[in-house]
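**Q** the amino acid sequence is not available; the structure is as follows:
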């Protein structure tokens, strides 16, 4: 026997008769006509192969099978109601979880404000954070360990859909008390006169910095090489040299004694994007979080324009309010 023909409508009609003991009142509760309710009960009995009610002209009484079936039918309807309410809570952003993967610097600088604002607006939602490198971000998104990823990625990544957030220009960070104090823009060629603190070869930023040196026709000879942007910023603060970093690195330099200048001739930028797994539908919570990420990062640019193009772009324009 298959139960594929038993419907929620039939179960609701059955329970209404059980609880009211009357077909007329049961039909009124269900919002249908009495003939329609009677038909639903007959169809249910035919599917089960047993009568569920003894009918007389004066009263309706459940059979033994009806009494036994009522326990399971009530549980089915209760479970369904809870499931529907739970899914509606997801749709209404009352409950849910967002998993986001992004580079450590963005996680340390931009993300805390975004998460705080998100949970203030949606206190029932939680956020799982993976602060990892670019390859790991792609892996997390592809394999469903992250709903969204944020960063800079090569175009045409297999299984990945991307949404543009902003363009980010490389800028120069220098010791605030050094010889470059007060400089708001600088040609790349001038970098040859200062010790350079660079990221190591596996960094995509390093490759852009090398391209800038090549286009400016100056040798690329780092005085120091580090793995992390935060390490480079700390070394600039210590007066050990200058660093060429993305504009959002200024967020982590808010409390540090470093200055910044726009690099010109050439101007080098990269696209910051938000990625998801191609063909995978985002949950309502992930949609809301993704929208907030784009809004905050785009508003962080001066006047909604390109990050870092204004000479001497400071950190105050990066606030998400």
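**A** Great, that's in hand. Everything numeric here is computed off the predicted structure, so don't read it as measured data.
**Q** from here on, contacts and neighbour counts on C-alpha atoms
**A** OK.
**Q** from residue 163, how far off is residue 257?
**A** Going from residue 257 to residue 163 by Cα to Cα, to the nearest Å gives 35 Å.
**Q** those two: who's more crowded?
**A** residue 257 (16 against 13; other Cα atoms under 10 Å).
**Q** show me what contacts that one?
**A** Taking Cα atoms under 8 Å, 6 or more residues apart in numbering, we find residue 257 in contact with 175, 176, 177, 237.
**Q** want to compare, so here's the second one:
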């Protein structure tokens, strides 16, 4: 039966489960998800390959089945109601999970490989890519990997929404509702011009920064680490500059406009004769780099094997680096 037609209530149902909810279909959920993404009935209808009246009817039917509005409609915008926001979180997970299941079937049938979606913070991409390459060398053609690089906050939301299978992210606290495996710690360091007095130091304390202006990333774990650490352990100073990209942070340090404050991972591939990397201690502030996934089992044996391999490989790599590092 076409879901746009009126749906007859089933005679057999759990008395604790209102019958109208059983009438919700995947197509209802797809319409709602796409409409919220596009924020416009015309664009959403075009993307769904249906007419705009059909889309409008689908949303109205969904609201009738739920017994409350999902959207607030004005002349210029669509906004989610509180119920709509709750429903959307679950809707996106269902829609994304079904889409991924279909992609899994296609990959297994056509290519003979499981499809795995990995999210990674840019600073850890080098280590994660090397680990995935090592896994593929051991089990060639076992998986087809889709990559997503983004700040940790975005990776967490995409995991919750069913758009990723696993993610390597940097956190200060374990995200609620996700399984979390600690991989290693990534300390904060300074990036300074080679002529800066701190450039020749083996390490620097937070108090030694004095009234220097700092620059750090505006997203990810840095706002929760850099600003509070400066306030608690430093001696004040001007408001920090908040930037989006490492290249901008390096440019500010190179031009002596600020001292760059960033996780050490971002400096591994930094080869700039104008800049120096100085460890920050007293105290040492670190972010947790973790492997995240939803608590339920992954869809395929190959996906589970890859997730386990990533955890083991990255943890072992960090242990070797700690053993090889000179004593402070």
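**A** Everything's here; your move. Note that the coordinates shown come from a computational prediction; the quantities given were computed from them, not determined experimentally.
**Q** can you put the contacts of residue 257 of the first structure in a markdown table and add neighbour count, distance to residue 198 of the first structure and secondary structure?
**A** Below are those laid out as a markdown table (neighbours: other Cα atoms under 10 Å; distance: Cα to Cα, whole Å; DSSP: H, G, I helix; E, B strand; the rest coil):
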| residue | neighbour count | distance to residue 198 of the first structure | secondary structure |
| --- | --- | --- | --- |
| 175 | 24 | 15 | strand |
| 176 | 18 | 18 | coil |
| 177 | 13 | 20 | coil |
| 237 | 22 | 14 | helix |
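**Q** now for those residues: which two are most distant?
**A** Farthest apart among the contacts of residue 257 of the first structure by Cα to Cα are 177 and 237. That separation is 9.2 Å.
**Q** between these two, what contacts are shared?
**A** In contact with both residue 177 of the first structure and residue 237: 257, 258, using Cα under 8 Å, 6+ apart.
**Q** residue boundaries of the helices in the stretch 151-300 of the first structure?
**A** 204-216, 229-237, 284-299 (DSSP state H, counting those that start in this stretch).
**Q** quick one, strands of the stretch 1-150 of the second structure?
**A** Along the stretch 1-150 of the second structure, the stretches classed as strands by DSSP state E, counting those that start in this stretch are 71-73, 78-80, 114-120, 143-149.
**Q** make JSON lines out of those strands and add distance to residue 234 of the second structure and mean neighbour count.
**A** Below are those laid out as JSON lines (distance: least, Cα to Cα, whole Å; neighbours: other Cα atoms under 10 Å):
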{"stretch": "strand 71-73", "distance to residue 234 of the second structure": "47", "mean neighbour count": "14"}
{"stretch": "strand 78-80", "distance to residue 234 of the second structure": "43", "mean neighbour count": "15"}
{"stretch": "strand 114-120", "distance to residue 234 of the second structure": "31", "mean neighbour count": "24"}
{"stretch": "strand 143-149", "distance to residue 234 of the second structure": "32", "mean neighbour count": "17"}
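**Q** how about CSV for those, with distance to residue 27 of the second structure added?
**A** What follows is those, written out as CSV (distance: least, Cα to Cα, whole Å):
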stretch, distance to residue 27 of the second structure
strand 71-73, 17
strand 78-80, 19
strand 114-120, 24
strand 143-149, 26
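**Q** tell me which of the ones you listed sits nearest to residue 326 of the second structure.
**A** strand 114-120 (28.4 Å).
**Q** ok, average deviation of the closest one from the first structure?
**A** With mean Cα distance after the TM-score superposition for the first structure, strand 114-120 of the second structure departs from the first structure by a mean of 1.4 Å once superposed.
**Q** against the first structure, where does that strand fall?
**A** The aligned range for strand 114-120 of the second structure in the first structure is 96-102, by TM-score structural alignment.
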